[in-house]
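Chemist: Starting from these lines, generate the structure:
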Amino acid sequence: MADTLIIYGKPDCIRCDQLVKYCRRKGIPYRYIDVTQDADALALVKSLGYSELPVGMIGDDHFSGVRLDKIRPLAPQLSKAS
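Modeler: Predicted coordinates:
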């Protein structure tokens, strides 16, 4: 079973909204964390070396941006996990 997709984003972030909308359309479960409201989450994103949002994490794999190439292969497993 795959881990849950975690999306780190912020309000008024077009790319964050695109990733969330894609997950909703495809029925991919995710957990959204607003880094403007969670200092620990922001620190984690920065510690991974990212300066742009969204940042997605699936298990130990992480990426910045709308990386459908990272999500698509795992989508069936993520959907079954819900």
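
Chemist: use CA for all of it now, contacts and neighbours both
Modeler: Noted.

Chemist: Can you show me the helices along the protein?
Modeler: Assigned by DSSP state H, the helices in the chain fall at 14-26, 39-47, 68-71, 75-81.

Chemist: and the longest one, which residues are buried?
Modeler: When neighbours are counted by 16 or more other C-alpha atoms under 10 Å, the buried residues of helix 14-26 are found to be 15-17, 19-20, 23.

Chemist: And for the shortest one?
Modeler: For helix 68-71, the buried set under the neighbour-count rule, 16+ other C-alpha under 10 Å, comprises residue 71.

Chemist: Sequence B follows; please return its structure for comparison with A:
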Amino acid sequence: MSHEVTVYTRPGCVQCTATKRALAQARVPHLVVDVDDHPEVLDTLRELDALALPVVVTSTGHWTGYRPDQIRALTLTTTQEGSR
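Modeler: I've put the predicted structure just below:
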């Protein structure tokens, strides 16, 4: 299965947990990367000017924080792609 959504998180991050939960409930396939386990990704996140977690990277862009509006948009995109 291909994951076009990657969520960069860290333990204890409330917004990270909410984002992962919302993506799972919306059935949006996603890969979770714990930045504590993979500190090498921090430079990449800084290049995106992403200074807060979670960072959600999609095929069309990225955002930081818990963003239900962005998750809904992903749900619509995933649904439309699945019906093709």
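
Chemist: TM between them?
Modeler: TM-score of the superposed chains, computed with TM-score structural alignment, normalised by the length of the first structure, equals 0.82; 79 aligned residues with a C-alpha RMSD of 1.9 Å.

Chemist: Determine which two of the buried residues of helix 14-26 of the first structure are furthest apart.
Modeler: Within the buried residues of helix 14-26 of the first structure, 15 and 23 form the most distant pair, 12.5 Å apart (C-alpha to C-alpha).

Chemist: from the buried residues of helix 14-26 of the first structure, which is closest to residue 43 of the first structure?
Modeler: Out of the buried residues of helix 14-26 of the first structure, the member with the shortest distance to residue 43 of the first structure (by C-alpha to C-alpha) is residue 16, at 17.9 Å.

Chemist: nearest residue to that closest one other than its sequence neighbours?
Modeler: Spatial nearest neighbour of residue 16 of the first structure, excluding adjacent residues (C-alpha to C-alpha, 6 or more residues apart in numbering): residue 54 at 5.0 Å.

Chemist: That neighbour reaches residue 66, doesn't it?
Modeler: Yes - between residue 54 of the first structure and residue 66 a contact is recorded at 7.2 Å, counting by C-alpha atoms under 8 Å.

Chemist: So for these two, which residue has more residues nearby?
Modeler: More neighbours surround residue 54 than the other of residue 54 of the first structure and residue 66, with 30 against 19 (other C-alpha atoms under 10 Å).
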